[in-house]
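**Student:** okay, predicted coordinates and the sequence, questions at the end:
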Amino acid sequence: MTVTEHPIAEHAPGADRGVLPRVIQGGMGVGVSGHRLAAAVARTGQLGVVSGVALDLLLARRLQRGDADGSLRRALSRFPDQGMVRRALDRYLVPGGITAGTPFRPVPRLGLRDNRQRTELTVLGNFVEVFLAKEGHTGPVGINYLEKIQLATPAATYGAMLAGVDYVLMGAGIPAEIPALLDALAEHRPGEVSVTVEGSAAGQRHTASLDPAELLSGAHAPLYRPRFLAIVSASVLAQYLHRSPATRPDGFVVEGPLAGGHSAPPRGRMRLDDCGEPVYGVRDAVDSATIAALGLPFWLAGGCATPEALARAEAEGATGIQAGTVFALCAESGLEPAVKRRLLAQATDGSLRVRNDPLASPTGFPFKVADGPGSPALRSLEERPRLCDLGYLRTPYLKGNGAVGYRCPAEPVDDYVRKGGAVEDTEGRHCLCNGLLSAIGLGQTRADGYAEPPLVTLGQTLDFLARLRERHPDGYTAGQVVEHLLGERW
């Protein structure tokens, strides 16, 4: 079946793709910024963003839950290759859903070797999330990827583009190859990105690629080429990306160290404060004037969820702001309702603490972990059996025989060391993949009955909550967040 036979054009156009949003809703965690939240923000005319991390896994687990409202199958019915859809449904759809306590069926892990099933599931997962986010309105929708997860990037991006995504955002690395990837995939040409493989010789290149012609048969009309926003934390990176048309994005999100999720480590030698958190200094501040001089639109992020922050950003030449945590705690976010209620209560009574943990993430980047009384994030690694069964944050490395292997500092210590990793790199590491999935209600239950505890990431500035809770003591919606930020009803 061809794209022509299965048109998706009704999801392609935004109300006006030439109008830039003043507010970008951050792409948070795994499924926290899902299609429901992104759609709610996009309906206000601001940029709603879905997280593009592990959407293959989310689709597979939601199908195993039974797809009770039929939304997944409705989106899949609009995909241009129904043979691919049937294969995914046959493998993962469980009518009525799996029974409580039944482990989810696994999905193929990311790797350099071709795996048709993995590629198809990645394309479908990204298509579904963007399709549902764009359904029923003409507001702009974006998708947020981590540069660290290079192995999934071509297939994930193509799936999102097939659904008409308006923006692609990427951080946690140097996304220099994304403009060329978008150009190629928009014309259904082969696209690729470099994959960092530890131990490779100078000049030795590994790539993750996708050839749309091998994935979809038939003739294909060109796809909309989404705008690309590079998420940066240093002016020098923005200048580097801007210097060549081949690497130049369409704009920047300039993220400070207070933003949730991963953040760049401080420049220079890592210093920790008395609480064991990284100390940021003058060298880590981004000069808005330097960014503005590049002549591209930019948005400031990190502690910006107030109308005053928006006004300051615009006064500094920014197009607007990106806000994450304020949306993570709204009614439409993907966080489990019980987890969300606990976080809001702790934030209100002052017991919630968001720690910028320099060790928690297997990536080596500092990572914000929300802690409070009774928070599972406080459990020691000894209380959670070490296991890396999802592997989105694994690092490829070159084995002695020249083959590529994969290791994660959060896997069993003996396994990591056997693969050539340093034992000290395993200290304090958390399994973010499993913990973040549990926070949205899709955590794994092991065969022995062990259930993965939730792990939540938020930003370190919660000063927006007082006004929102005063106006909306029983919780607030994404539309009310936009109203709060713009200082007016949208």
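**Tutor:** Looks like it came in fine. Because the structure is a prediction, the values reported are computed rather than measured.
**Student:** all contacts plus neighbour counts: C-alpha atoms, from now on.
**Tutor:** Will do.
**Student:** distance between stretch 157-167 and the chain's centre?
**Tutor:** Remark: stretch 157-167 is offset 14 Å from the chain centroid, using C-alpha atoms, centre = their mean, to the nearest Å.
**Student:** now swap in stretch 481-490 and tell me
**Tutor:** On C-alpha atoms, centre = their mean, the centre of stretch 481-490 falls 25 Å from the chain's centre.
**Student:** quick one: buried residues of that stretch?
**Tutor:** Burial within stretch 481-490, assessed by neighbour count using 16 or more other C-alpha atoms under 10 Å, is assigned to 481-482, 484-486.
**Student:** second structure for comparison follows:
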Amino acid sequence: MSNNQKYPEIIQGGMGVGVSSWQLARTVAMHGQLGVVSGTAVALTLARKLMDGDPDGHVNWAISAFPFPEIAERVRAKYAPNPNQEGKDKYKQVPMPTIEYGRDLLELTVLANFVEVYLAKAGHYGIIGLNLLEKVQVPTLPSLYGALLADVDYILMGAGIPIRIPKALDELSQNLDISLPIKIAEDDSKEPTLAHFSPKEFAGDHELPKLKRPKFLAIVSSATLATHLSRSTFGSPDGFVLEAPVAGGHNASPRGKVQLSETGEPIYGERDIIDVPAIKALGLPFWMAGGYGSYEQVQMAKQMGAEGVQVGTAFAFCEESGMEKSLKHKILDAVRKGVAKVRTDPRASPTGFPFKVVEVEGTMGIPEVAEKRQRICDLGYLREPYKKDNGKIGYRCPAEPVKDYVAKGGKLEDTEGRRCLCNGLVSTLGFGQERRDGSKELPIVTSGDDLKYVVRFFPKGESVYHAIDVLRVLLGGKLTPLS
């Protein structure tokens, strides 16, 4: 960040599972803006990088810097490449998240978030953020703590109402034991179900390090929610990202009765337009997001009172993003030919939120391809906790095998059109599971409606572009490299 700039002008979006890689975030931060890594399912992707042998050595280098060496070595050993894996799935199973977090997954989750932030912050004085989804509640506390151990500067969270995060950051930054209520379906009891995390218990005999309390930006789609969060007894966010429905990934549902277009996409109307003056009146910094991928739009956002913009799609398809390169280049080729299509699918995501999908051959963005996938739920990040008849907590996902979901009390109609985003998004990074029967998990790619405009970032005569090309366009050529 430059000396005369209080806040970053550009926030690089926290896209998908690992698309916002540490390489991307680091490049953005080294040029004076806020680079953001995705913390969603990062425990899983770290494990698979280790199982692949960590070819470039970066992961193992960061693991060696973890402040609790015994934990680091246990994780490293557990997920070391296995030469005797023949006849089994390519990647061995990683524990699925549950409220009663097992020690193995707890260590992996904290370490994974540490590694991603640590690598993003290496070798410069720029600022780095971690993006999490409020809807994916169970891993939240260990994810936050891992990022704090790596000196993260910002936490960003959307896809829900992250009302307790300011207080959680206050307490975790002081190494205090903490609890977080978890939403449980079919639970009519008055006692909340809590997820717990104890830094002292996690660290064991080690001295707890002093931690910095990062700033918290809530990603919202209405002034009503922003006002509610700013007045919370759990503390106010330090600012907001105002996300319009054209942004990629999960979108807020339309307000009022949901209507669909002729192509089956949700229709957004006047009630979905964000009341920017009302948010400006709250007196907190904010950034505009969704369709702000040009210099002119950055300036327009600033004229509205914003500090700047958050940009996702433009960075998602640059060379530094975590998307597998041949898939990325295939989509960029479709963009150049004018045939790339993005569809807002109201059914694809198990979360119930509309989810934007790129319709590209060989991926689950094609409905006919997605329907042929055998339903398997073996990653579990989007599972919903529910209360069983015997009072115990169970877990279900509308994208799991239909008979299993219905047997757990789920509604049959909720399974229609659902996609396994967990396996699909991990496959987008090139870490897709290869099953013992020879089948492979296919990618599912998300993007904002701005995908067709990424051609503006191509240098003359080039068929790919880099993060610096995006920054150059957004900032009108005024780059501020940091050491």
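**Tutor:** Cool, the structure landed. All values reported here derive from a predicted model rather than from experimental measurement.
**Student:** where's the residue opposite Leu393 of structure 1 in structure 2 once aligned, which helix or strand?
**Tutor:** Matched by TM-score structural alignment, Leu393 of structure 1 corresponds to Leu382 in structure 2. Using DSSP states H and E, Leu382 of structure 2 sits within no helix or strand.
**Student:** distance of Leu382 of structure 2 from Thr313 of structure 2?
**Tutor:** Counting by C-alpha to C-alpha, to the nearest Å, the gap from Leu382 of structure 2 to Thr313 of structure 2 is 23 Å.
**Student:** so for those two, which sits in the more crowded spot?
**Tutor:** Thr313 (27 against 24; other C-alpha atoms under 10 Å).
**Student:** residue in structure 1 paired with the more buried one?
**Tutor:** Match for Thr313 of structure 2 (TM-score structural alignment): Thr325.
**Student:** same thing with Ser294 of structure 2?
**Tutor:** Checking with TM-score structural alignment, Ser294 of structure 2 has Thr306 as its match.
**Student:** likewise Arg26 of structure 2?
**Tutor:** Checking TM-score structural alignment: Arg26 of structure 2 goes with Ala39.
**Student:** now do the end-to-end distance for stretch 269-278 of structure 2.
**Tutor:** 18 Å.
**Student:** now it: which residue numbers in structure 1?
**Tutor:** So stretch 269-278 of structure 2 sits over residues 281-290 in structure 1, by TM-score structural alignment.
**Student:** from the chain's centroid, how far away is the matching stretch?
**Tutor:** That offset, for stretch 281-290 of structure 1, works out to 25 Å (C-alpha atoms, centre = their mean).
**Student:** returning to that earlier point: I'd say the match of Arg26 of structure 2 and Val141 touch.
**Tutor:** Yes: applying C-alpha atoms under 8 Å, one finds Ala39 of structure 1 in contact with Val141, separated by 7.4 Å.
**Student:** list the contacts for the most centrally placed residue in structure 1?
**Tutor:** Closest to where the C-alpha atoms of structure 1 average out (C-alpha atoms, centre = their mean) is Ser51, at 3.6 Å. Taking C-alpha atoms under 8 Å, 6 or more residues apart in numbering, we find Ser51 of structure 1 in contact with 27-34, 143-145.
**Student:** quick one on the thing from earlier: shared neighbours of Ala39 and Val141 of structure 1, anything?
**Tutor:** With C-alpha under 8 Å, 6+ apart, Ala39 of structure 1 and Val141 have common neighbours 48, 133-134.
**Student:** out of these, which are inside helices?
**Tutor:** 133-134 (DSSP state H).
**Student:** what's Leu169 of structure 1 aligned with over in structure 2?
**Tutor:** Match for Leu169 of structure 1 (TM-score structural alignment): Leu156.
**Student:** distance of that match from Leu382 of structure 2?
**Tutor:** 19 Å.
**Student:** just to revisit the earlier point, now do the buried residues in the match of stretch 269-278 of structure 2.
**Tutor:** Buried residues in stretch 281-290 of structure 1 (16+ other C-alpha under 10 Å): 284-286, 288.
**Student:** same check on stretch 323-343 of structure 1?
**Tutor:** 323-335, 337, 339-340, 342-343.
**Student:** ends of it, how far apart?
**Tutor:** First residue to last in stretch 323-343 of structure 1 (C-alpha to C-alpha) measures 17 Å.
**Student:** likewise stretch 465-483 of structure 1?
**Tutor:** 14 Å.
**Student:** cool, stretch 145-165 of structure 1 as well?
**Tutor:** Using C-alpha to C-alpha, first and last residues of stretch 145-165 of structure 1 are 13 Å apart.
**Student:** quick one: distance of that stretch to the chain centre.
**Tutor:** So, by C-alpha atoms, centre = their mean, the centroid of stretch 145-165 of structure 1 is 10 Å from its chain's centroid.
**Student:** repeat for stretch 90-102 of structure 2
**Tutor:** 18 Å.
**Student:** residues making contact with that stretch?
**Tutor:** Contacts of stretch 90-102 of structure 2 (C-alpha under 8 Å, 6+ apart): 44, 47-48, 51, 104-105, 138-139, 182, 194-195, 378-381, 433-436.
**Student:** swap in stretch 198-212 of structure 1?
**Tutor:** Contacts of stretch 198-212 of structure 1 (C-alpha under 8 Å, 6+ apart): 112, 150-155, 185, 188-197, 395-398.
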